[in-house]
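# coords please:
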Amino acid sequence: MAMGKDPGAALYLYFVEPLTTGSGLSEVAVKAGPLVLIGIGLSFGFRAGVWNIGAEGQYIAGAIAGGGLAVYWHQSESALLLPAMLLLGTIGGMTCAAIPALLKTRFNANEILVSLMLVYVAELLLVHLVQGPWRNPQGWGFPGTRMFPDAGTLPLLLRGQRLHLGSVIVLAAPFIAWFILARTRFGFRIKVFGQAPLAARHSGVSSGRIVWQTLLIGGGLAGLAGVIEAAGTIGQLMPKISPGYGFTAIIVAFLGRLHPLGVLLAGIAIAVTYIGGEGAQISAGLPKAVTGLFQGIILFYLLAFDLFTRYRIVLPTRDTIQE
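Purely as a prediction, here's the structure:
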């Protein structure tokens, strides 16, 4: 209302219209993919009290590692190119996450700061590559690599839509993660370490191993999301390949209560705000920043709900003061 817009129409554009058309549902699935993958990876660390805030950098590192293979083999028609790209993308994200893991376990460095600073390193490296050695020689001077070959792109599932095979991969991830966290000793150790780290150490759980494992899982899934995005919806590397998926996935992880199936639903919900925000910019003239505002409001209400359900205000009485 402060912007002179009809709030009812704006809310409809944001939260309802993306779900009323086939193209809207397709775009929601495309946007939800990286959010869900990264959010699941982060939930492993957050459950254990390992705060990986640099998933954005790991996402970019995965896109660089996997996309670089397609750039160098741009004439390849091998069926092995795409699986190799996905593998290298995962390794690229894990490599980026290994740096804060090493510094945390060897020097007790703060993983929040280290992982966050690596985001800027990854962003600058990507810009250097697409404007320098990997620039498309036939790109008329625009920053960006060659288009990936057909063998290095994810097949589209629907004609005329951007929905691709990567969305199917994403659908399997929450169920695999749920099984690991709920039905394996590794998942139990993560839970114990996050809730009672001292007791976990006394029972033989290695804190260093948990740090390494959770950071590598988070980095690997973020890197996989990065190369899926590059090989799926973009088809090349550009200076900006993410609208902030790595940071938004933090909201997704907590909105999903760190549960893989909850993260799946939260990723879809946040993806709706992305697509709805784009529609609201076109139809209602609302600024892009409103999308981030809606996402922040959702997280704020979630945290406020937790606060008021877990704690209560107790006014002191004369008896309690005397005690």
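# rest of the way, CA atoms for contacts and neighbours
Fine.
# List the residues that contact Gln213.
Under the criterion of CA atoms under 8 Å, 6 or more residues apart in numbering, Gln213 has no contact partners.
# give me that answer again for 10 Å
By CA atoms under 10 Å, 6 or more residues apart in numbering, the contact set of Gln213 is 44-45, 94, 98, 101, 186, 190, 207, 219.
# Look up how far Lys191 lies from it.
Using CA to CA, to the nearest Å, Gln213 is found at 13 Å from Lys191.
# just how off-centre is stretch 307-319 within its chain?
Centroid displacement of stretch 307-319 relative to its chain, using CA atoms, centre = their mean, to the nearest Å, is 37 Å.
# Sort out which residues of that stretch are buried, please.
For stretch 307-319, the neighbour count (16 or more other CA atoms under 10 Å) marks no residue as buried.
# ok, now stretch 174-181?
Applying 16+ other CA under 10 Å to stretch 174-181 flags 174, 177-178, 181 as buried.
# Contacts for that stretch, please.
Contact with stretch 174-181 is made by 36-37, 39-41, 43-44, 47, 183-184, 186-191, 259-264, as judged by CA under 10 Å, 6+ apart.
# quick one: the helices in this protein?
Counting by DSSP state H, the segments of the chain that form helices are 7-15, 22-47, 55-72, 81-107, 111-131, 166-183, 185-195, 197-202, 207-229, 245-255, 260-283, 289-310, 318-322.
# packing partners for the longest one?
Spelled out, it's helix 81-107. The helices and strands touching helix 81-107, judged by 3 or more CA pairs under 10 Å, 6 or more residues apart in numbering; DSSP states H and E, are helix 55-72, helix 111-131, helix 207-229.
# Alongside the first, I'd like the structure of this one:
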Amino acid sequence: ALAFFDVETPFLLPAMMIAGILGGMAWAAIPAFLRTRCNTNEILTSLMLVYIGILILSFLIHGPWKAPDSYNFPESRLFHDAALVPILLEGTRLHIGWLIALAIAFAGWVLISRHIIGFQVKVIGGAPLAARFAGFKENTIVWLTLMISGGTAGLAGTIEVAGPIGQIVPVISPGYGFTAIIVAFVGRLHPIGVIFSGTLMSLTYLGGDALQIEMNLPNAVTGVFQGMLLFFLLATDILIKYRVVFGKLQVVPSQVVR
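Sure, this is the predicted structure:
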């Protein structure tokens, strides 16, 4: 959008989305390489890369990508209409990215529930030893899942800046990446369930903004509510799977078999 700032073409937005997907895949290749080559935890490496990405974005938005007429504010130029996602309902912020998210969620459900790759992902994630015994290629599945995840994340970032924001700023997301962890667990780790849990989390953000305006409550209320929601959900799972017994622990002596 910035490189072709003066170009009015309908191919600009699709090119931006493709670039976002490729950029997300390239970024996800870092934890994938570290996981398959160095056996590092992909969750930790991807979380640490978040801070590196924020610093890189801050450098670019304060330097090469900074708008010449921004009056010393760290922001890029406003995108042209050709670089903005179409709005579905006039007068609202609902744009075509919502339909893209639904399509990706449905495709994820088909991949996980109706394809052999999804079965391999479940087995490798739940029983790695059984996956090795069955001959599943763990490294291939790790690369595939991280490439898909990185591509969709890059597409989401492209739609975010090409949507209501309409430009690149230092803080694009108020914490959507970390909230996605809560969305996944509340949605019961199901591609269709995350649609409803994501809608619920978006309502908490809107409700948090309303509480700040109407009741002068701090912004941390949203994070507290989301954290409590995840805590009680996981606590419920534990209480369902395990039975709490009060009393003294009885130690049964082991018998040596001769």
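# TM-score of the superposition?
Remark: TM-score between the superposed chains equals 0.94 [TM-score structural alignment, normalised by the length of the second structure]; 254 aligned residues with a CA RMSD of 1.6 Å.
# circling back: tell me which of the helices and strands packed on helix 81-107 of the first structure approaches Phe308 of the first structure most closely.
helix 111-131 (27.1 Å; CA to CA).
# distance from that closest one to the second structure after superposition?
Superposed on the second structure, helix 111-131 of the first structure shows a mean distance to its aligned partners of 1.1 Å (mean CA distance after the TM-score superposition for the first structure).
# Where in the second structure does that helix align, residue-wise?
Aligned by TM-score structural alignment, helix 111-131 of the first structure falls on residues 42-62 of the second structure.
# can you check stretch 193-213 of the first structure too?
Here stretch 193-213 of the first structure aligns to the second structure at residues 124-144, judged by TM-score structural alignment.
# Tell me the buried residues in the matching stretch?
Buried residues in stretch 124-144 of the second structure, defined by neighbour count with 16+ other CA under 10 Å: 124, 131, 136, 138, 141-144.
# can I get the residues you listed in a markdown table with distance to Ala220 of the second structure?
As requested, those are arranged in a markdown table below (distance: CA to CA, whole Å):
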| residue | distance to Ala220 of the second structure |
| --- | --- |
| Ile124 | 37 |
| Ala131 | 42 |
| Phe136 | 44 |
| Glu138 | 40 |
| Ile141 | 38 |
| Val142 | 35 |
| Trp143 | 36 |
| Leu144 | 36 |
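# just to revisit the earlier point, for Ala84 of the first structure, find the nearest of the helices and strands packed on helix 81-107 of the first structure.
Distance to Ala84 of the first structure, taken as CA to CA, is lowest for helix 55-72 among these, at 7.6 Å.
# And that closest one, what does it pack against?
Using 3+ CA pairs under 10 Å, 6+ apart, the elements in contact with helix 55-72 of the first structure are helix 22-47, helix 81-107, helix 111-131, helix 207-229, helix 245-255.
# so how far is the first one from its chain's centroid?
Distance, stretch centre to chain centre, for helix 22-47 of the first structure: 7 Å (CA atoms, centre = their mean).
# Show me what that helix is packed up against.
Using 3+ CA pairs under 10 Å, 6+ apart, helix 22-47 of the first structure is in contact with helix 55-72, helix 166-183, helix 185-195, helix 207-229, helix 245-255, helix 260-283.
# mind checking which of the ones you listed is nearest Leu307 of the first structure?
Proximity to Leu307 of the first structure (CA to CA) singles out helix 245-255 among these, at 13.8 Å.
# related to what we said a few turns ago, list only those of the contacts of stretch 174-181 of the first structure flagged as buried.
Here the buried ones among the contacts of stretch 174-181 of the first structure, as counted with 16+ other CA under 10 Å, turn out to be 36-37, 39-41, 43-44, 47, 187, 189-191, 259-264.
# Tell me the counterpart of Ile159 of the second structure in the first structure.
Matched to the first structure by TM-score structural alignment, Ile159 of the second structure sits across from Ile228.
# Next up, the contacts around that match.
For Ile228 of the first structure, the contacting residues are 33-34, 59, 62-63, 66-67, 82, 85-86, 89-90, 153-154, 164-167, 169-170, 222, 234-235, by CA under 10 Å, 6+ apart.
# who's in contact with Met94 of the first structure?
58-59, 61-62, 88, 212-213, 215-224.
# That one -> the second structure?
Aligned against the second structure by TM-score structural alignment, Met94 of the first structure finds its counterpart in Met25.
# where's its match relative to Gly118 of the second structure, distance?
From Met25 of the second structure over to Gly118 of the second structure the distance is 19 Å, taken as CA to CA.
# May I see the buried residues of the match of helix 111-131 of the first structure?
Neighbour-count burial for stretch 42-62 of the second structure flags 42, 45-46, 49, 57-58, 60-62 (criterion: 16+ other CA under 10 Å).
# what's in contact with it?
Contact with stretch 42-62 of the second structure is made by 27-36, 63, 65-67, 72-76, 142, 146, 168-172, 177-178, as judged by CA under 10 Å, 6+ apart.
# List the contacts of the residue mapped onto Val171 of the second structure from the first structure.
In the first structure, Val171 of the second structure lines up with Lys240, judged by TM-score structural alignment. Under the criterion of CA under 10 Å, 6+ apart, the neighbours of Lys240 of the first structure are 60, 123, 126-127, 144.
# got it, and Phe4 of the second structure?
12, 79-80, 83.
# what about the first structure, which of those hold up?
Contacts conserved in the first structure for the contacts of Phe4 of the second structure, counting by both residues aligned by TM-score structural alignment, their matches' CA atoms under 10 Å: 12, 79-80, 83.
# related to what we said a few turns ago, same list, the contacts of Gln213 of the first structure, but as a markdown table with distance to Pro287 of the first structure please.
Shown next, in a markdown table, are the contacts of Gln213 of the first structure (distance: CA to CA, whole Å):
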| residue | distance to Pro287 of the first structure |
| --- | --- |
| Phe44 | 34 |
| Gly45 | 34 |
| Met94 | 36 |
| Ala98 | 38 |
| Ala101 | 38 |
| Phe186 | 45 |
| Ile190 | 41 |
| Ser207 | 45 |
| Gly219 | 32 |
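# closest to Gly160 of the first structure among those residues?
Proximity of the contacts of Gln213 of the first structure to Gly160 of the first structure (CA to CA) peaks at Gly219, which lies at 32.4 Å.
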